[in-house]
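Trainee: only geometry, no sequence info:
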């Protein structure tokens, strides 16, 4: 990985006026004079770049009477990654907040619609109940049918067979107590 350098202000050449150098440099670079003036206060004018490009920038500055020095800049991908991660994180956070806002407003709209439907449904049910209440009073009672139905007789075969089985088992139990020798093997 190539090392990057930054061109920094070191001083002015002899017989060079700072205001004149600022105006000439601003004209050559087509940059605002405020940014060029900040360069004279040890603020960076150019972005960090490779050594060849930094030397060309220093040569340009020397042509207007500005003495400069090359300052090595540590190329830390971690710092650029952190900056981009912070930007990405802030953009992600903004998207998350926008999504949450959208979801919240959607939930509020759904809740309002449910309330409207509930009110409509309750009024509809009340009307239906009122109609039903009135209808049963208008119906004639059918008294022609018998009010009691005969009870169906079930087959008691199962019941009688269970009772017979229990009686036989009790008789066998009684015999086993009365005559223990009879059932011993």
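Mentor: It's in. Remember, predicted model here, so these are calculated numbers, not experimental data. Numbering: from 1, shown residues only.
Trainee: from now on I want contacts and neighbour counts done on CA atoms only, so please keep to that.
Mentor: OK.
Trainee: where do the strands sit along the chain?
Mentor: 4-12, 66-73 (DSSP state E).
Trainee: helices or strands up against the shortest one?
Mentor: Of the remaining helices and strands, those touching strand 66-73 by 3 or more Cα pairs under 8 Å, 6 or more residues apart in numbering; DSSP states H and E are strand 4-12, helix 51-63.
Trainee: swap in the first one?
Mentor: Contact here means 3+ Cα pairs under 8 Å, 6+ apart; on that basis strand 4-12 packs against helix 51-63, strand 66-73.
Trainee: list the buried residues for it?
Mentor: Neighbour-count burial for strand 4-12 flags 4-9, 12 (criterion: 16 or more other Cα atoms under 10 Å).
Trainee: mind naming the longest helix for the protein?
Mentor: helix 77-138 (DSSP state H).
Trainee: now the helices and strands packed on strand 66-73 as JSON lines including distance to residue 160?
Mentor: Below are these laid out as JSON lines (distance: least, Cα to Cα, whole Å):
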{"stretch": "strand 4-12", "distance to residue 160": "108"}
{"stretch": "helix 51-63", "distance to residue 160": "114"}
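Trainee: got another, please set it beside the one above:
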């Protein structure tokens, strides 16, 4: 497995101003000045990469008057441990949330089953015996729709397919002079 290195800011060269170096770096890398400032504060500007590419990045920074060094990503195991702890905390939170949701669903299922057992058959059919429903005509026939539009669209579609077929088999007929 290749070792990964990251470029870390050390200091500014003696003949260079920090603001000028920041502006030059931001324009050269086409990034925001806030990211460059974060790099000066100790956060990485580049993603961890192999040694040759990281050395090129250090060389680029040195041409702009910024001193940087390489840090082996394996040496930075404390940040990896912290990241792993944060991941485990997040997984623990998600797991506990799922358990709480499952318990809540079980409570809701129990309440629903109790509600079903508490209702009597007379209560469930009483709404069906209302006189209001007798006035409504539920068996009204569906109005018949005219199929002439369907036939018209089908005829147009067939004509278009025929024209397409003729133009594919006899392209000379449709050639422009």
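Mentor: Arrived safely, thanks for sending. Just so we're clear, the structure is a prediction, and the values are computed from it rather than from any experiment.
Trainee: one step back: which one of the helices and strands packed on strand 4-12 of structure 1 lies nearest to residue 158 of structure 1?
Mentor: Residue 158 of structure 1 lies closest to strand 66-73 among the helices and strands packed on strand 4-12 of structure 1, at 102.9 Å (Cα to Cα).
Trainee: mean shift between that closest one and structure 2?
Mentor: Here strand 66-73 of structure 1 is compared with structure 2 after superposition; its mean distance to the aligned residues, by mean Cα distance after the TM-score superposition for structure 1, is 2.2 Å.
Trainee: spit out the contact partners of residue 51 of structure 1.
Mentor: 3-5 (Cα atoms under 8 Å, 6 or more residues apart in numbering).
Trainee: typed the wrong thing, it's residue 33 of structure 2
Mentor: With Cα under 8 Å, 6+ apart, residue 33 of structure 2 has these contacts: 22-23, 26.
Trainee: report the central residue of structure 1.
Mentor: residue 96 (6.9 Å; Cα atoms, centre = their mean).
Trainee: what about residue 4 of structure 2, distance to residue 90 of structure 2?
Mentor: From residue 4 of structure 2 over to residue 90 of structure 2 the distance is 26 Å, taken as Cα to Cα, to the nearest Å.
Trainee: check residue 135 of structure 2 too.
Mentor: 60 Å.
Trainee: who has more neighbours, those two?
Mentor: Remark: of residue 135 of structure 2 and residue 90, residue 90 carries more neighbours, 12 against 7, as counted by other Cα atoms under 10 Å.
Trainee: what lines up with the more buried one in structure 1?
Mentor: Following TM-score structural alignment, the counterpart assigned to residue 90 of structure 2 within structure 1 is residue 90.
Trainee: now the longest helix of structure 1: how far from the chain's centre is it?
Mentor: Chain-centre distance of helix 77-138 of structure 1: 15 Å, with Cα atoms, centre = their mean, to the nearest Å.
Trainee: what about residue 76 of structure 1, neighbour count?
Mentor: The burial count for residue 76 of structure 1: 9, using other Cα under 10 Å.
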